[in-house]
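Asks: I'll drop the sequence and a predicted model, then ask my questions.
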Amino acid sequence: MAKAVFRPGEAKNIEEKVMLPLYKDYSPIEDVEVQEEEEYTGPTAEDLRREAEEYKAQFEVEKQQMKADAQKEAERIIKAAEDTAFAEVKRQTDQAAVIKADAENDAAAIIEKAKAEAAQIVAEAQAQHDKLVSDARSEGFEQGSAEGYEKGKAEVERLIERMHKVLEAVMQRREEILQDTESQIVELVILMARKVIKILSENQKNVIMANTVAALRKVKTRGNVTLRVNIEDVKLTTQHADEFIQHVENVQGITVQEDSAVEKGGCIVETDFGAIDARISSQLTELENKILEVSPVKNIKRQDPLTSAE
């Protein structure tokens, strides 16, 4: 440690020069050119915020336009499908009318034939009666009159009874023809409905969408639901699960699961309180039952709604 205080005689002169370091540098300072910072002329934070708001609003408008265009396209597809279905219905209805007309013509022909046979029977009975009366008169007026009358009466009654049996058989055959025709028409209508609905459910994607929304709207209690659909409809229903929730008030969450027992276009909605069956086959069966309720024909053979439409 350097001494700060020296006694007399301790300080000595030295010949050498001693350079003490300066605590400050006194060398001349070179002029340094200072570059001025360029003034920022880009968008401000407020401009960026406003631009983001405008972009968001524009995106919302485009989104709504896309949804509207998609809705119009869906309506166009549905309209085209309905036109095709109605054309098929008209064609099948015309065919049913032809079948019924042919059956009625056959029945009318049978009745006319029966009337002709009945008239012939009556004519034969009258001729037989006249012959018996004539023969009786040739044998004797009193005896011939009584016996001829009885024989003629018996023969006429026999022929009239035969005529009634023929007419009864003809009327029964007529009823069988008409009933068989009505049965064919009802079966044709049911088969037509099966084919049209099967074609629509397999070829129109919006069928599963509309069917699912209709089924979900039947859910009475709020909560989560499980949606069981055909494997080919899993992707589409999963993508639109949020839209289903927006359209249905009581549904809070949707879990989509594959179910091989559900035909394409149909679904089963499972809740904590039960299930809603919206399968295409179930709806076809319900439609068939309603048709049979208003139909006088009760002996129509029931078939599987979807396999019979193939």
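Replies: In hand now; what should we look at?
Asks: CA atoms for contacts and neighbours, from now on please.
Replies: Fine.
Asks: give the contact list for the spatially most central residue of the chain.
Replies: Against the mean C-alpha coordinate of the chain, by CA atoms, centre = their mean, the closest residue is residue 207 at 4.9 Å. Applying CA atoms under 8 Å, 6 or more residues apart in numbering to residue 207 gives the contacts 200-201, 265.
Asks: Same question for residue 167.
Replies: 114-115, 118.
Asks: closest to residue 131 among these?
Replies: Relative to residue 131, the closest of the contacts of residue 167 is residue 118; by CA to CA it sits at 19.7 Å.
Asks: Number of residues surrounding that closest one?
Replies: 20 (other CA atoms under 10 Å).
Asks: tell me which element the spatially closest residue to it that is not a sequence neighbour falls in.
Replies: Nearest residue to residue 118, sequence neighbours excluded (CA to CA, 6 or more residues apart in numbering): residue 163, at 5.4 Å. Assigned by DSSP states H and E, residue 163 belongs to helix 141-203.
Asks: do the same with residue 224
Replies: Taking DSSP H and E as the criterion, the element that holds residue 224 is strand 223-229.
Asks: And that strand, what does it pack against?
Replies: With contacts taken as 3 or more CA pairs under 8 Å, 6 or more residues apart in numbering; DSSP states H and E, strand 223-229 sits against strand 251-258, strand 267-271.
Asks: Can you name the next helix or strand after the shortest one?
Replies: Going back to what we said before, that points to strand 267-271. strand 274-277.
Asks: in that following strand, what counts as buried?
Replies: Applying a neighbour-count criterion of 16 or more other CA atoms under 10 Å, one finds 276-277 buried in strand 274-277.
Asks: Second structure for comparison follows:
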Amino acid sequence: MISLSKIIKASFTRNTGNDKRVIEIRDYFTAQKQVPETNSELQTSLQAQTILENAKVEAETLKREAQLYYETVQQQILQEKENWEDEKQQLVETARKEGYEIGLQQGHQDGLAQYHQLIEQARQIVESANSEYYRQIEAANETILLIGLKVAEKIVDAHLNENDEHFVSLVKRAIREVREHSEVKIYVHPTYYDAVISQKDELKEIFNQEVDLFIYPDAQLPDHGCIIESPFGRIDASVDTQLQQIKEKLRERFEQLEEA
């Protein structure tokens, strides 16, 4: 007799708190209309937008692959259920024939007991397989999420490392959030301090009035970190913060996919 446990298990083996505000992602790379930009800054903005769009396309591809994986495994479960129904009918027929052939009440009872035992065994296997399936789906989603984030990190890091001007452009966009204030402090990693301080005059032109602009190096920040303080509050414009937002949005999309 075919072992139902082996059939199902083999199949699944195969398929197996301070006043702090963060700039939204769309503001991070989206050019502002209020303050004219130089050709160089506009080009940098378009390059940054292209980089983000590539990251979004990669994320969409990963989500489609996750959906395809889900549908494939779901179809496999349905197929295994159909196979089990066929197996169950064979077991019933075998038990019935054996009971008649023995011709004894005890034999009939033994066959029936064996049948119920096999049914219970199959039920437990199906439950175990379903649990393993959902565990694998959850693990796959987390893996895809991490891959998507790593792709975004590599794209953004490569873009910023090409030229210090790219990082300065991001600082300019962050400053626009506080351009109404007359005193602003900017903290950046020492790696980009010289690049930012050298364009202090250009940064001051972004403001709508005279401004006391202070720029400080902060070695405790990540390489692409940027903190802006003003009477309005504290803005975290660090690249890592933007990538964390991307991760959270990817996680939300996966959760929506699972609920669908």
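Replies: Structure received. In this text, all values refer to a predicted model and were calculated from it rather than measured experimentally.
Asks: before we move on, the earlier item: aligned to the residue nearest to the centre of structure 1, what sits in structure 2?
Replies: Under the alignment (TM-score structural alignment), residue 207 of structure 1 pairs with residue 166 of structure 2.
Asks: Tell me the spacing between that match and residue 120 of structure 2.
Replies: 64 Å (CA to CA, to the nearest Å).
Asks: picking up where we left off before, mind checking how far the helix holding residue 163 of structure 1 is from the chain centre?
Replies: 42 Å (CA atoms, centre = their mean, to the nearest Å).
Asks: so residue 215 of structure 1 touches residue 275, yeah?
Replies: No - assessed by CA atoms under 8 Å, residue 215 of structure 1 is found out of contact with residue 275, at 9.9 Å.
Asks: what do these two both touch?
Replies: Common neighbours of residue 215 of structure 1 and residue 275 (CA under 8 Å, 6+ apart) are 268-269.
Asks: Setting aside sequence-adjacent positions, which residue approaches the aligned partner of residue 144 of structure 2 in structure 1 most closely?
Replies: When structure 1 is aligned by TM-score structural alignment, residue 144 of structure 2 is paired with residue 185. Counting by CA to CA, 6+ apart, the nearest residue to residue 185 of structure 1 once its immediate chain neighbours are dropped is residue 96, at 5.5 Å.
Asks: In which helix or strand does that neighbour reside?
Replies: In the assignment (DSSP H and E), residue 96 of structure 1 maps to helix 45-139.
Asks: which helices and strands sit right next to that helix?
Replies: On a contact count with 3+ CA pairs under 8 Å, 6+ apart, helix 45-139 of structure 1 meets helix 141-203.
Asks: rewinding a little: I'd like the distance between the residue nearest to the centre of structure 1 and residue 142 of structure 1.
Replies: 91 Å.
Asks: And residue 282 of structure 1, what's its match in structure 2?
Replies: For residue 282 of structure 1, the aligned position in structure 2 is residue 241, judged by TM-score structural alignment.
Asks: Checking my notes, residue 207 of structure 2 in a helix, right?
Replies: No - looking at residue 207 of structure 2 with DSSP: H, G, I helix; E, B strand; the rest coil, it is coil, so not inside a helix.
Asks: Aligned against structure 1, show me the partner of residue 219 of structure 2.
Replies: By TM-score structural alignment, residue 219 of structure 2 lines up with residue 260.
Asks: So that match belongs to a helix, correct?
Replies: No - counting by three-state DSSP, residue 260 of structure 1 is not found in a helix; it is coil.
Asks: Give the burial count for the nearest residue to it once chain neighbours are set aside, as a bare number.
Replies: Ranked by CA to CA, 6+ apart and with sequence neighbours excluded, the top spatial neighbour of residue 260 of structure 1 is residue 230, at 5.9 Å. The number of residues packed near residue 230 of structure 1 is 21, by other CA under 10 Å.
Asks: is it true that residue 230 of structure 1 touches residue 256?
Replies: No - taking contacts as CA under 8 Å, residue 230 of structure 1 lies outside contact range of residue 256: 10.1 Å.
Asks: any idea what residue 134 of structure 2 aligns with in structure 1?
Replies: Match for residue 134 of structure 2 (TM-score structural alignment): residue 175.
Asks: rewinding a little: pull the number of nearby residues for the match of residue 219 of structure 2.
Replies: Neighbours of residue 260 of structure 1 (other CA under 10 Å): 11.
Asks: quick one: it from residue 254 of structure 1, how far?
Replies: As judged by CA to CA, residue 260 of structure 1 and residue 254 of structure 1 stand 19 Å apart.
Asks: ok, and the closest non-adjacent residue to residue 125 of structure 2?
Replies: residue 5 is the one closest to residue 125 of structure 2 (CA to CA, 6+ apart), at 6.5 Å.
Asks: Does the residue nearest to residue 118 of structure 1 touch residue 121 like I think?
Replies: Yes - the pair residue 163 of structure 1 and residue 121 qualifies as a contact (CA under 8 Å) at a distance of 6.8 Å.
Asks: can you tell me which residues contact the residue nearest to residue 185 of structure 1?
Replies: Each residue near residue 96 of structure 1 by CA under 8 Å, 6+ apart is listed here: 184-185, 188.
Asks: ok, so of those residues, who is nearest residue 169 of structure 1?
Replies: Closest approach to residue 169 of structure 1 among those (CA to CA): residue 184, at 22.3 Å.
Asks: Next one: that closest one relative to residue 114 of structure 1, how far apart?
Replies: 26 Å.
Asks: got it, and residue 230 of structure 1?
Replies: The gap separating residue 230 of structure 1 from residue 114 of structure 1 is 58 Å, by CA to CA.
Asks: and stretch 192-199 of structure 2, which residues are buried?
Replies: Under 16+ other CA under 10 Å, the buried positions of stretch 192-199 of structure 2 are 192-193, 196-197.
Asks: Run a quick neighbour tally on the residue mapped onto residue 229 of structure 1 from structure 2.
Replies: Alignment note (TM-score structural alignment): residue 229 of structure 1 maps to residue 188 of structure 2. Number of residues near residue 188 of structure 2 (other CA under 10 Å) recorded here: 27.
Asks: What distance do you get for residue 188 of structure 2 to residue 8 of structure 2?
Replies: Residue 188 of structure 2 is 57 Å from residue 8 of structure 2, by CA to CA.
Asks: before we move on, what about residue 252 of structure 2?
Replies: Note on residue 252 of structure 2: its distance to residue 8 of structure 2, by CA to CA, is 33 Å.
Asks: Could you check which of these two has the larger neighbour count?
Replies: Using other CA under 10 Å, the more surrounded residue of residue 252 of structure 2 and residue 8 is residue 8, with 19 against 12.
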